[in-house]
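The sequence and its predicted three-dimensional model are supplied below.
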Amino acid sequence: MLISCQNLSKKYGNKLALNQVSLSLQAGAPIALVGPNGAGKTTLFSLLCGYILPSSGTLSILGHAPGSKALFGQVAALPQDAQLDPSLSIISQLSLFAQLQGYNAKQAKQESLRVLGLVDLVHVADQKPQSLSHGMSKRVSIAQALIGSPKIVLLDEPTAGLDPANAKAIRELVQQQSGHTTFIISSHNLDELEKLCDQVLYLDQGELGQSVSIQDELNDDYLTLSMQHCDAVLFDQVVSAIGGIKSVENKQSNEYVIHYDQTVAKQLEVTLFSLFEQHNWQYKALIKGRTLEDKLFS
């Protein structure tokens, strides 16, 4: 068991930031934590790191209390607003953090170069943070979180404000490291989380609202279809008339969620493509299942 909490609550004065949250998480694929601002995501991260104590309830990580000596080097976190020291070189800062984890000076430098290699930034090791772009600084911060190969890494908005190239590099890094590190990622970018994560936890007003498995969704009887152009009224009519179709919902402009019976699963896509050709319609994407946005908010 990676993380287990039962009836976890946290109060700040009269404000209840977390309310009776219970969950169990297994090690493995990245886990997403989503919810509106003020939902309690940062509070949950702070509790997991041992920065603060719960008001009530129980919480264990790898079988130990957060902040305990047994978890030293096993849990790392990257806050959204984390900043590098402008007066020190990148290698000096990372080496310092490595030494705080028990490495000697030589080992600390080697470990720092290793994690910089993971984010493809060994060439900036001797530079100071001011010379780096925002995306490069974020990647260095993620490298810092990977020092010592922790078993759990908490990332708060890891790609916020990044250009597409740097965001892609961070997603690829998370995927590469997921074989031995479980990432818990807080983000408002549902499209990105859908690419990275399997399990999605939804917090709202301090309460755990939903827990969705994207992998399980692949077994559900839905298709999400994005059209380049089509006659919306006619599309609904002709697709609804296909045998085995339970419903067709126009969720937003030119995006449709089709619920179907498993008996027609093998032929449904062929039938849809035939209709597109017949009516001269063009599609942009055909996705098995529903989007994360639709699952959470429909």
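That came in fine, so what should we check first? Keep in mind it's a predicted model, so treat the numbers as computed, not measured.

only C-alpha atoms for contact and neighbour calcs from this point on.
Noted.

For the host helix or strand of residue 269, which outside residues touch it?
For residue 269, the host element (DSSP states H and E) is helix 265-279. Outside helix 265-279, the residues that touch it by CA atoms under 8 Å, 6 or more residues apart in numbering are 221, 239, 281, 282, 283.

C-terminal to it, what's the next element?
Going down the chain from helix 265-279, the next helix or strand is strand 282-288, by DSSP H and E.

helices or strands next to that following strand in the packing?
If contacts are counted by 3 or more CA pairs under 8 Å, 6 or more residues apart in numbering; DSSP states H and E, strand 282-288 sits against strand 222-229.

what about versus this one:
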Amino acid sequence: MSLIKCHQLSRRYGSKLALDNIELDLAAGRPIALVGPNGAGKTTLFSLLLGYIHPSAGSIEILGMLPGDKELRNQIGALPQDAQLDPDFSLLQQLTLFAELRGMSPKAAKREAERVLSLVQLSDAQQYKPSALSHGMSKRVAIAQAFIGSPKLILLDEPTAGIDPANARIIREIISQQANDTTFVVSSHNLDELERLCDRVVYLEQGQLKQQVSLGEVNSISHYYTLQLQQADDARVQQAIASLEGVQKVNIASQHTFVIEYLPSATALDIALLNLCKQHGWHYRLLLNGRSLENTLFATS
């Protein structure tokens, strides 16, 4: 059974078509990245999956059920992008209430609130009110509520946006640690972060599904290196790399960053690239076996 299935899914806001005939069939497993520019339809898709709004056309199924079905109540959790906490109640009180709203008894709800606060490393702060929290800690509390009931699917909208590196790292670790039991769909503009967390990528643009890729599959069937230098004459570097045996194509992905496509027979190309850098005095910052998520999505021929 599919985890998420969308068939000819469209959503209009007046004359604006926010989602246009989306076809998706996603299975449970490793975290899934939802990527696209502002206005691409990512938040609209999340809202549809959660049953907050309804399709203008087409259909959605989650675990074979319609969004909003009462049977999904403890199967799906979410972090809205601008989630807010009530300033008048402690963290434990708020999360206990959320657990009761999911159908738990008061005692079970309190235990569940304590469990999810421990999950996000905030057990010591359970009696705090939101005003005592940093922005990063508040985001972790909001993520904690998404874990209530141990759902099979959690939607995270910009989980690390605007927070400090320490809290962002904690959130990434939480997602990685829980990924064996829960499938995450993570919407973010931080491609480096998504590349560390996710294997599958869904790319939306202007309401349309432009790409679906698996980074593992792309890099296992294709032969690429990504080389990033500190400083260089990019045109000269491109020409020098292209002259190496086994190199088929060299693209300048961005300033001082090169995506190199090579023949499968060029098994020692990594050594040749490092020797080339040494020969010319080029200081490299990164040599990646494969392509980054950014280069996979936006590679040019």
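Okay, I see it. Since the structure is predicted, the reported quantities are computational estimates derived from the model, not experimental observations.

that older thread, buried among the contacts of helix 265-279 of structure 1? Need that as a selection in ChimeraX.
Command for ChimeraX, covering only those of the contacts of helix 265-279 of structure 1 found buried under the criterion 16 or more other CA atoms under 10 Å:
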select :221,239,281
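
Just put the contacts of helix 265-279 of structure 1 in TSV and tack on distance to residue 125 of structure 1.
Listed next are those as TSV, based on distance: CA to CA, whole Å:
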residue	distance to residue 125 of structure 1
221	50
239	57
281	53
282	49
283	46
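
Run a quick neighbour tally on the closest residue to residue 196 of structure 1 other than its chain neighbours.
Of all residues not flanking residue 196 of structure 1 in the chain, residue 30 sits nearest, at 6.5 Å (CA to CA, 6 or more residues apart in numbering). The number of residues packed near residue 30 of structure 1 is 25, by other CA atoms under 10 Å.

Isn't residue 282 of structure 2 up against residue 228?
No - contact criterion CA atoms under 8 Å: residue 282 of structure 2 and residue 228 do not qualify, at 10.0 Å.

Please give the number of neighbouring residues around residue 149 of structure 1.
17.

Same question for the one 5 residues further on.
Taking other CA under 10 Å as the criterion, the count of residues near residue 154 of structure 1 is 24.

repeat for residue 251 of structure 2
Residues within reach of residue 251 of structure 2, counting by other CA under 10 Å, total 17.

And residue 136 of structure 2, by the same measure?
Quick note: residue 136 of structure 2 (other CA under 10 Å) scores 21 neighbours.

go on, residue 214 of structure 1?
Neighbour count for residue 214 of structure 1, taken as other CA under 10 Å: 19.

Just give the closest residue to it, not the sequence neighbours.
In space, and not counting its chain neighbours, residue 214 of structure 1 is closest to residue 198: 4.9 Å by CA to CA, 6+ apart.

ok, the one you found - how many residues close by?
So residue 198 of structure 1, with other CA under 10 Å, has 18 neighbours.

What distance do you get for it to residue 192 of structure 1?
12 Å (CA to CA, to the nearest Å).

Now find how far off-centre stretch 70-78 of structure 2 is within its chain.
Relative to the mean C-alpha coordinate of its chain, stretch 70-78 of structure 2 is positioned 20 Å out (CA atoms, centre = their mean, to the nearest Å).
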